[in-house]
Every structure is written in C-alpha cells, then in structure tokens.
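**Student:** Give me a 3D structure for the following:
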Amino acid sequence: MEADDAEVVEISGDMIRLGQFLKFTNIAESGAAAGAMIQGGDVLVDGELETRRGRQLSRGMLVEVRLPGGTVAARVG
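**Tutor:** Predicted coordinates:
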C-alpha cells in the first residue's frame, strides 16, 4: 500500500498513543491484540519499526501494520 492511499483517521485531541490508535481504527480488536502486533514487529510509524505501545502519535503520522492479508495503513488526522 502506498502512503498516499492511507485512510486518514481523525482524532479528537492533538495526540494519541499507538495502541489506542490501532484499536480506534479497528486494525486491532483489543488492547492485547494491539500490543501483540507492536511487540511482534508488525507495526511501522513513519516507515520506522515501532515496538512501544505507548508511542505518542501526532497528526500527519503514518501507521502501517503488516497483517496476514497484507499491509494496512492509516494516517493520524
């Protein structure tokens, strides 16, 4: 998936934690699932591997998650 094709997901505040964002976008079914994805090395933030569930995301950041069916991308809006 190209970064330009990523869905923009609007958040209510200025920042959101990575684990919360994965749940909010329905990429992860639960906090435990989000944590497993992050710890499993399946999550990139702005093209860099991210292993911290509490990583703060701000508007414009791109989150990519490698799933069995392919990569899903969402941009913080």
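**Student:** switch to C-alpha atoms for all contacts and neighbour counts from now on
**Tutor:** Fine.
**Student:** Name the nearest residue to Val8, sequence neighbours excluded.
**Tutor:** The shortest distance from Val8 to any non-neighbouring residue, by C-alpha to C-alpha, 6 or more residues apart in numbering, is to Arg75 (4.6 Å).
**Student:** Please give the structure of this sequence too, so both can be compared:
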Amino acid sequence: MSNILFELRGEFIPLDSLLKATGLAESGGRARVVISEGQVEVDGKTELRKTAKIREGQVVSYQGTQVRVLAGT
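**Tutor:** Model (predicted):
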C-alpha cells in the first residue's frame, strides 16, 4: 500500500477535492462517482458523503493508497 502525505491549507478539505488534489481521481466528477460507489474509506470506514470534511489526522484510503492529512503551516 502506498502513502501520500497531504498538507491542509485550511481547517478541512472536502473528500472529493482531496481525491482530485492528490491525483487519485482525474476529476471531481470521477471522485464523486467512486465515493458514491463505496470505494473510499475514511479512518477505516466506508464514506459515502462526497463532500465529507476531511481534517488533520484523518486517513483516506482508495485503491491501495492511503492519504494522511497533515496540518498546514
């Protein structure tokens, strides 16, 4: 499983935007589809809310990749 470290620029990032920003989804539309299909996990649980607020310390998993969300500087 590969890992990506993602640094927040604010308090949170919507889940669909995170997938697009990290390159795990080629577009926001594709990100929303894979989320609605139940392919994305947040902290080990399936997340179906496309705009779920992802905050510092959370881990998002999709297709064998984990994104660890870090606080911005």
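**Student:** picking up where we left off before, how close does the residue nearest to Val8 of structure 1 get to Val63 of structure 1?
**Tutor:** 6 Å (C-alpha to C-alpha, to the nearest Å).
**Student:** Report the buried residues of stretch 16-36 of structure 2.
**Tutor:** Across stretch 16-36 of structure 2, burial judged by 16 or more other C-alpha atoms under 10 Å covers Asp16, Ser17, Leu18, Leu19, Lys20, Leu24, Ala25, Gly28, Ala31, Arg32, Val34, Ile35.
**Student:** of those, closest to Met1 of structure 2?
**Tutor:** Closest approach between the buried residues of stretch 16-36 of structure 2 and Met1 of structure 2, by C-alpha to C-alpha: Leu24, at 13.5 Å.
**Student:** Residue in structure 1 paired with the closest one?
**Tutor:** Structural alignment places Leu24 of structure 2 opposite Ile27 in structure 1 (criterion: TM-score structural alignment).
**Student:** what does Val67 of structure 2 give?
**Tutor:** Aligned partner of Val67 of structure 2 by TM-score structural alignment: Ala74.
**Student:** now swap in Leu5 of structure 2 and tell me
**Tutor:** By TM-score structural alignment, Leu5 of structure 2 lines up with Val8 in structure 1.
**Student:** List the buried residues of the helix or strand that match falls within.
**Tutor:** With elements taken from DSSP states H and E, the one containing Val8 of structure 1 is strand 7-9. For strand 7-9 of structure 1, burial by neighbour count (16+ other C-alpha under 10 Å) applies to Val8.
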